[in-house]
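# Dropping the sequence and predicted coords here.
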Amino acid sequence: MKLKATAAFAAALISSPLSYAGTIELSQAFNYNAFIFNDFSGERSDVEGKLAVGGNLTVEDFDVGLLLPQDLSESSLYVGGDLSFSRGKVNGGQTTVSGMVEASYVEFAGAVNSESFVSIEGGSVSSGGINSKGDVSLVDAGIRQGDIDAEGSVFIKSSGLDDGSVTYGNELIVENGNAGTSASVKDTTNIVDVENLDFTTMKNEVIAQSKDFAARDVNGITTLSCGSQTCSESASSPIDTITFSGSDDVNIFSIDSAWFSAADKDIVYDFSTTSINIINVFGKEVELFNTGFFNTAFSQENSYFRENGQYRDNDNNENQRHDGLYTNNILFNFVDATDVTLHAVGVKGSVLAPYAELSFYNGHIDGNLIASSLVTPEVELKNDKDETYLAPTGQVNNYRFGAINVSEPASIVLLFGAGCFMLARRKKTSRDSVNLKRETF
């Protein structure tokens, strides 16, 4: 079966004497590598860029902001509920939490800001200190640079401040610790200001954007192949390839989730690097796994692709990966899905699933991840030695929808946040070695 639409896509025009380009103004949610409306639970993984979670964040053996430059003037982690964090690191910025902070053996690069109780056991705060509208407990942990500013009480045990002072509202208790280089000050009128994201407004914006993408006219061609023939309901062979082809500056595609969820298939991109490509997936349930991603742009070995056109990805020998040129222009919009499962797959493109509980393990996404909630199910896998282990949460790699060079004049200009960037390559940790059918890390 071949899905084809001939209706032309018309972008809204800006009234400007200098440009006739159309605009898609991306929601602020796309400023974050991962933006989850409600709860997020994960383990043994990482989000390479900024992470924003509107509900509770519960993680262990987890890192945030691995590829972010150090900018301690803003946060790289935002949590609208409570933060429960065991073993890991928050790099590149501050941590801002509306609820309680319970952290054990976590390294915070920047300040820890909370509208409630803060408890840090083990680990450290490198710069910026702790700002809490409640109590603060610091046990076997240190603040290398910065103050403790709390409206409630402060308890310090076997730890303390290398530099700075303590300001508290109720009482200060120090057991074999250090309360700073200057005298502690009790101020019962002390007020701590903690400003978090407006998660509700951002959620509403991105839901409206998903609906807008879904309502746009389809002008891309989606070809489904079953063996040597195009697919139909009576095809004898299972689907093995989905090809998305487009020749416009903005290509809109449409596919049913039943076709999209087929196992052991390839997804082939056939469009330019300077185009924007939105793939609308319709259906309540989606499962993407054992899927290889290819591009028709190259057929020979180069820095982006292997010889057969497959995306290069975290090669164990060369420790390199693609720089986003052929990934940042792709968005999978799961329009009405409430249940999305991603596993044993390296998704090449961003994922927008505003209504979905995302079950995400043993894989990764090269792009933005926006969903209602994220869970890591208890799934047992086996390694090369036939040893059983629990699947880790999927990684979110620091690529970004819209971070491309669009030639002028063009029919679209993407506007958002901090603008475009390219990724520096880094040597991946053992968490990247996941059990994928076609991808080799």
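Here it is on my side, so go on.
# alpha carbons only for contacts and neighbour counts from here, please
OK.
# So what's the residue count around residue 73?
12 (other C-alpha atoms under 10 Å).
# so it touches residue 93, yeah?
Yes. Between residue 73 and residue 93 there is a contact under C-alpha atoms under 8 Å: 6.9 Å.
# In the protein, spot the helix with the most residues.
In the chain, with assignment by DSSP state H, the single longest helix is helix 199-215.
# contacting residues around that helix?
26-29, 37, 54, 80, 278, 280, 333, 335, 352, 354 (C-alpha atoms under 8 Å, 6 or more residues apart in numbering).
# Closest one to residue 363 out of the residues you listed, please.
Relative to residue 363, the closest of these is residue 352; by C-alpha to C-alpha it sits at 16.7 Å.
# In which helix or strand does the closest one reside?
strand 350-361 (DSSP states H and E).
# What is that strand packed up against?
helix 199-215, strand 330-334, strand 339-343, strand 364-366, strand 369-375 (3 or more C-alpha pairs under 8 Å, 6 or more residues apart in numbering; DSSP states H and E).
# and the angle from the first one to strand 369-375?
Looking back up the chat, that one is helix 199-215. Interaxial angle, helix 199-215 versus strand 369-375 (axes from the mean of the first three to the mean of the last three C-alpha atoms, to 10 degrees): 120 degrees.
# give the contact list for the nearest residue to residue 250 once chain neighbours are set aside.
The shortest distance from residue 250 to any residue other than its chain neighbours is 4.7 Å, reached at residue 276 (C-alpha to C-alpha, 6 or more residues apart in numbering). Neighbour list for residue 276: 249, 250, 251, 329, 330, 402, 412 [criterion: C-alpha under 8 Å, 6+ apart].
# and here's the other structure:
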Amino acid sequence: MRLSYLCAMAAAIVLTFGLSVDARAANLGAANAFNGFIFGNLTSAGQDTEGRLAVGGNFTASNYGVGSGGIGPAVPITNPRTDVLVVGGDMNAQGGWQVFNGNAVWGTSLTAAPTTPSGVTYQGNPVNFAAAQADLTAKSTAWGALSTNASVVFDGFSTLTLTATSAGLNVFNVSESVWESTSNKQIVNAFPMATLLINILGTNVTQFGGMSYNGSSSPSAAHGGVLFNYPQATVVQTNNIAMLGSVLAPYAALTINGGGINGVGVAASAHQQNGGEFHNFTFTGDIPVVPEPTSLALAGLGLAAIAVKRRRA
């Protein structure tokens, strides 16, 4: 009976383990549905988020807008209406700016509400920020430990060229010092379905200058497979640079000083200034998640039990 129980448990573990690898592969979890996803507080004056925005802490902003599109597409109108702005703490929409094409949701308190001509403003908690933070910090750490398998060329002066070498996952590991010293960041990708994981390794990262994707500096859906990952950073600042891809900085206080993040932006906290914006492009990459040691151990136990059962049969 004990062996039968172990076998049943093993089958469940193996099935769960197999499914979890597929289900967890490669996306930004709950953040995938948003343009900006901040675990803590977000402050801003005069900027916007073109897509959906989720803020786990307090959100204080003036002359703002959410969901209107612009460089990227607007949030579409759905029925029932989409929660376009979700705030877990206090919502303070100074000046009564607008949320486009959907609802605004506040969590613990409401200081000032935005206008919602195509939706409603209500209290709720549709996003589990704690679970999302645990998921994305684990992914960032695991992905940051992957080895380089693509081409990283630094000319020693100002140009860094990152070239994809396969149609699958391309990993680039770049030190903070090299990343910060290059004003000309070139991304080259001849594989439309490839994923480009660019790990920036350092604790206090400032990025500036120009960035291009296949020779173009214009934001577009073409760079949806690019993810800039900052697994060690506690501070990330973008200075007048268009980041052509999504940004994962789960431990960092992110400052967008001019320019913009053209993809999903994930950070511990954030401040937007001088026109720094989130532009609504999605992350379409596929990055396998390294299984947790406990999952591997359980899977091993399950397989061992199955093997014992077969030997006794």
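Great, that's in hand. Everything numeric in this text was worked out from a predicted model, so none of it was measured.
# what's the TM-score here?
In this superposition the chains share a TM-score of 0.77, using TM-score structural alignment, normalised by the length of the second structure; 264 aligned residues with a C-alpha RMSD of 2.6 Å.
# what about the helices in the stretch 201-350 of the first structure?
Under the criterion DSSP state H, counting those that start in this stretch, helices of the stretch 201-350 of the first structure are mapped to 257-260.
# Okay, strands next: where are they in it?
221-226, 229-230, 241-245, 250-256, 265-270, 276-282, 285-288, 291-295, 330-334, 339-343, 346-348, 350-361 (DSSP state E, counting those that start in this stretch).
# what's the neighbour count on residue 306 of the second structure?
Residue 306 of the second structure: 19 surrounding residues under other C-alpha under 10 Å.
# Which position in the first structure pairs with it?
In the first structure, no residue is paired with residue 306 of the second structure, using TM-score structural alignment.
# give me the element residue 306 of the second structure is part of.
Counting by DSSP H and E, residue 306 of the second structure is part of helix 293-312.
# Please report the number of neighbouring residues for residue 329 of the first structure.
27.
# go on, residue 255 of the second structure?
Per other C-alpha under 10 Å, the neighbour tally for residue 255 of the second structure reads 22.
# follow-up on the earlier one: could you dump the helices and strands packed on strand 350-361 of the first structure to a markdown table with distance to residue 285 of the first structure and mean neighbour count?
Shown next, in a markdown table, are those (distance: least, C-alpha to C-alpha, whole Å; neighbours: other C-alpha atoms under 10 Å):
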| stretch | distance to residue 285 of the first structure | mean neighbour count |
| --- | --- | --- |
| helix 199-215 | 17 | 16 |
| strand 330-334 | 9 | 25 |
| strand 339-343 | 5 | 21 |
| strand 364-366 | 19 | 25 |
| strand 369-375 | 14 | 25 |
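# These: which one's closest to residue 222 of the first structure?
strand 330-334 (13.6 Å).
# Output the residue interval of the second structure matched by that closest one.
Taking TM-score structural alignment, strand 330-334 of the first structure hits residues 226-230 over in the second structure.
# and the gap between the counterpart of residue 217 of the second structure in the first structure and residue 322 of the first structure?
In the first structure, residue 217 of the second structure lines up with residue 311, judged by TM-score structural alignment. Distance of residue 311 of the first structure to residue 322 of the first structure, computed by C-alpha to C-alpha, to the nearest Å: 7 Å.
# Give me the more crowded residue out of those two.
Neighbour tally, residue 311 of the first structure and residue 322, criterion other C-alpha under 10 Å: the higher count belongs to residue 311, 23 against 19.
# Compute the distance between the more buried one and residue 269 of the first structure, please.
Distance of residue 311 of the first structure to residue 269 of the first structure, given as C-alpha to C-alpha: 11 Å.
# what's the overlap in contacts for these two?
Joint contacts of residue 311 of the first structure and residue 269 (C-alpha under 8 Å, 6+ apart) are 293, 294, 295.
# so who does the second one touch?
Residue 294 of the first structure makes contact with 266, 267, 268, 269, 309, 310, 311, according to C-alpha under 8 Å, 6+ apart.
# The same query, at a cut-off of 6 Å, please.
268, 309, 310, 311 (C-alpha atoms under 6 Å, 6 or more residues apart in numbering).
# What is the burial count for residue 198 of the first structure?
Residue 198 of the first structure has 10 nearby residues by other C-alpha under 10 Å.
# how about it, what's its partner in the second structure?
In the second structure, residue 198 of the first structure lines up with residue 128, judged by TM-score structural alignment.
# How about the contacts made by the counterpart of residue 76 of the second structure in the first structure?
Using TM-score structural alignment as the criterion, residue 76 of the second structure maps onto residue 69 of the first structure. By C-alpha under 6 Å, 6+ apart, the residues touching residue 69 of the first structure are residue 92.
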